[in-house]
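Novice: Sequence and predicted structure below; questions after.
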Amino acid sequence: KDQIDVEVAAIHIDHGLQQESPAWSRHCSDYCRQLDIPLETVSLSLQSVSGESLEAQAREARYATIQQLMQPGEILLTAHHRDDQAETLLLNLMRGSGVKGLAAMPPLRHFAEGWLARPLLEISRSEIEAYATEHKLKWIDDPSNALTDFNRNYLRHEILPGLTQRWPAAAASIADSASHLAEAAQLLDQESYKLLTGMIAAPGRLQLEPLLQQPRAWQKLLLRHWLQQLGLPPPPRKRLAGFVQQLTADSQRIPQINWSGVELRRYNNQLYAGRRPPQHDATTEIEWRTEQPLKLPSQLGELQMLEGRHQRLMVRFRREGDSMRWHSHQRSLKSIFRQLEIPPWQRSRIPLIVDNGAIIAIADLAYADETTLHLDWRRQS
């Protein structure tokens, strides 16, 4: 830290999975005190999650904790090395990953409001151990790293040694392949970004026609990139492939897939993606004194009067047979929603403003004839 004139701090995460973990925390504390490096120690209490390995839970909890501790612009440095990179590629290969997964770990990526860097990614484990021994550095080996019950440890102790015996540069060659795949993934990312720019209709909406002009493989890739841009997890590969096949089906149908709390659907030649909304009681009625904004239930956002006479109104949601006088005709809400191109699954969650039993506004989307209100519906993102 003296040579490069930067502030350095350390983070130690105690997962609470080993009896020796208090001693490990003391080791980190003593070491950082000797080097005059501030240390943040956090103890975790992991809960068993069905269908998820303890190894994956610990990793997710560790990174989530570090993410909360990092300040904007800070850089997290991890000690992942070339052998780790080879293991990661092999693990992802066993999972059937695509180009991005087989690119393994990037040397630098955005993380929290800063960066995550892996400066040792091109250095082997043996080189690091030799350096530590030569400079008499003290370290602790986690005994769980010897357990071959964990997939990564199985690769490390059972598979890679055999590969290295046959091909001495196996780990380096595998890591090189990851680097080549990372370059290919970057090119695909750049091209996907260009193509998506002309397809996005609105936040969470994608135009279908230009997507269908692309080859099937590009369709799946573009959908994955679009979902990633929205901050949504990727769908299972087979489900996405099945959904893409349905996109050329009868336009009256509304194909959809659901996964991990996310919904992806087609409607009116557009795709809609977003997190599944919470359950909503459509029978709810709320009195609204319009001089104050109205907070809506079920994460539906807030209504505010921008123009109009302050009064006492009712806010409710769609019912069978609802209608409103709109464009000089009494029209059913169903026909108005169709003209506004509002997808069917969203209609029951749109607040209706009622005065003396008559619907005078559909949120801020449509107003009854002769209504002087002007509203703002701030949807909750």
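Specialist: Sure, I can see it. Residues are numbered from 1 along each chain as shown.

Novice: all contacts plus neighbour counts: C-alpha atoms, from now on.
Specialist: Will do.

Novice: For the stretch 151-300 of the chain, which segments count as helices?
Specialist: For the stretch 151-300 of the chain, the helices defined by DSSP state H, counting those that start in this stretch cover 151-154, 160-166, 170-197, 208-212, 216-229, 237-246.

Novice: take the one below as the second:
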Amino acid sequence: MERIQQFIEGHHLFEPQDPLIVGVSGGMDSMTLLSFLVQTHQGKIIVAHINHGLRGEESDQEAEFVKNYAGEISLDFAGHQILPGEWERFSSDNKQEKARQIRQQFFLEQAKKNQAHHIVTAHQAQDQAETLLWRLIRGSGLRGLSGISPKVEWQGVTWSRPLLGLSREEILRFVQALKIPYVEDSSNAKIEYDRNWIRHKILPLLNEKNPNLVATLNETAQILREDHAILASLTEGDFRHLAQPEGGGYVLSIKEYRGLPKARRYRLLRHLWSRVLGNYRSITFHHIEKMDSLAHQSSPKSHYDLPKGYFFQKYYWKIYMGSKKT
């Protein structure tokens, strides 16, 4: 418990009096987080639970378990069951990604409703290791390989992960010592889910070569996260110096853009995309490479369609990224 408190203080996650929205699935990690906060946090705690409805009666039982537990310890409970039509409101073809987006939206709604500026989730060290491995397998840049940050500011709220410094084994010992109740999600054993495949197939194999692999990958993520922060600051400077808002996007001087080293150009294009769309999703290395190639062609005009209805254009002395042609 002391290590969790040290992690919270060391990363300045939240203050003792801050109201918190705590994401609780009912599993071992989230119940550990809730138990710790109940014993140590002085501010208001709102237990937030999403019933994805993907496992029928089991999902309903988990929702009831979390609701009843919150009631037993006199905490406010906010629950939401995803209805079939709700899945269609989110663009991803991956159901796990859609579920994540729905959770985020619900947590944000609860934060606004309760005037809370902190959302707390139970990601731990093995989640970090699995995330890093999956992004490496799928393909990712420095930002993606930075893994899960202890805290991030998004949509006007601070998202914190107080358990990120703990291994699964440490959490299990914590649960056993304090006899913390929890439920087991049967889908965690299904290796058709990417994270479960890594957890049950890849990590055990790699652990044979490095028994401290989870700790090693967490250290690697921290190093990359710190390096990314420096480069992100440089990219923000390039954006402020070179990009001008125009129409539904941004325009840059081709001469100034071409004067940047390749790595800075690529990072700047990704940053422009995040400013236009509001996040980094849907843009790939292929898109970045194609845009940079067009910016270096000798033809005075060129046009390239981007995801989500956006465009990239070269037009004589300038390049443009946005929602309509210049």
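Specialist: That came through fine. It should be emphasised that the depicted structure is a prediction, and the values quoted were computed from it without experimental measurement.

Novice: hang on, the earlier thing: just send the helices of the stretch 151-300 of structure 1 back as a markdown table, with distance to Met324 of structure 1 and mean neighbour count too.
Specialist: Putting those into a markdown table (distance: least, CA to CA, whole Å; neighbours: other CA atoms under 10 Å) gives the following:
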| stretch | distance to Met324 of structure 1 | mean neighbour count |
| --- | --- | --- |
| helix 151-154 | 61 | 16 |
| helix 160-166 | 70 | 13 |
| helix 170-197 | 37 | 17 |
| helix 208-212 | 31 | 17 |
| helix 216-229 | 36 | 17 |
| helix 237-246 | 35 | 15 |
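
Novice: okay, those helices in JSON lines with distance to Asp36 of structure 1 next?
Specialist: Formatted as JSON lines, the helices of the stretch 151-300 of structure 1 follow (distance: least, CA to CA, whole Å):
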{"stretch": "helix 151-154", "distance to Asp36 of structure 1": "34"}
{"stretch": "helix 160-166", "distance to Asp36 of structure 1": "38"}
{"stretch": "helix 170-197", "distance to Asp36 of structure 1": "35"}
{"stretch": "helix 208-212", "distance to Asp36 of structure 1": "56"}
{"stretch": "helix 216-229", "distance to Asp36 of structure 1": "40"}
{"stretch": "helix 237-246", "distance to Asp36 of structure 1": "49"}
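
Novice: The alignment partner in structure 2 of Gly261 of structure 1: what's it in contact with?
Specialist: Under the alignment (TM-score structural alignment), Gly261 of structure 1 maps onto Gly309 of structure 2. Each residue near Gly309 of structure 2 by CA atoms under 8 Å, 6 or more residues apart in numbering is listed here: Ser323.

Novice: swap in the one 3 residues further on?
Specialist: Contact partners of Phe312 of structure 2, counting by CA under 8 Å, 6+ apart, are 291, 303-306, 319-322.

Novice: Buried ones from these, can you make that a PyMOL selection?
Specialist: Remark: buried members of these, expressed as a PyMOL selection using 16 or more other CA atoms under 10 Å:
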select buried, resi 291+306+319+320+321+322
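
Novice: What's Leu294 of structure 2 aligned with over in structure 1?
Specialist: By TM-score structural alignment, Leu294 of structure 2 lines up with Gln246.

Novice: Nearest residue to that match in space, ignoring adjacent ones along the chain?
Specialist: Nearest residue to Gln246 of structure 1, sequence neighbours excluded (CA to CA, 6 or more residues apart in numbering): Pro255, at 6.5 Å.
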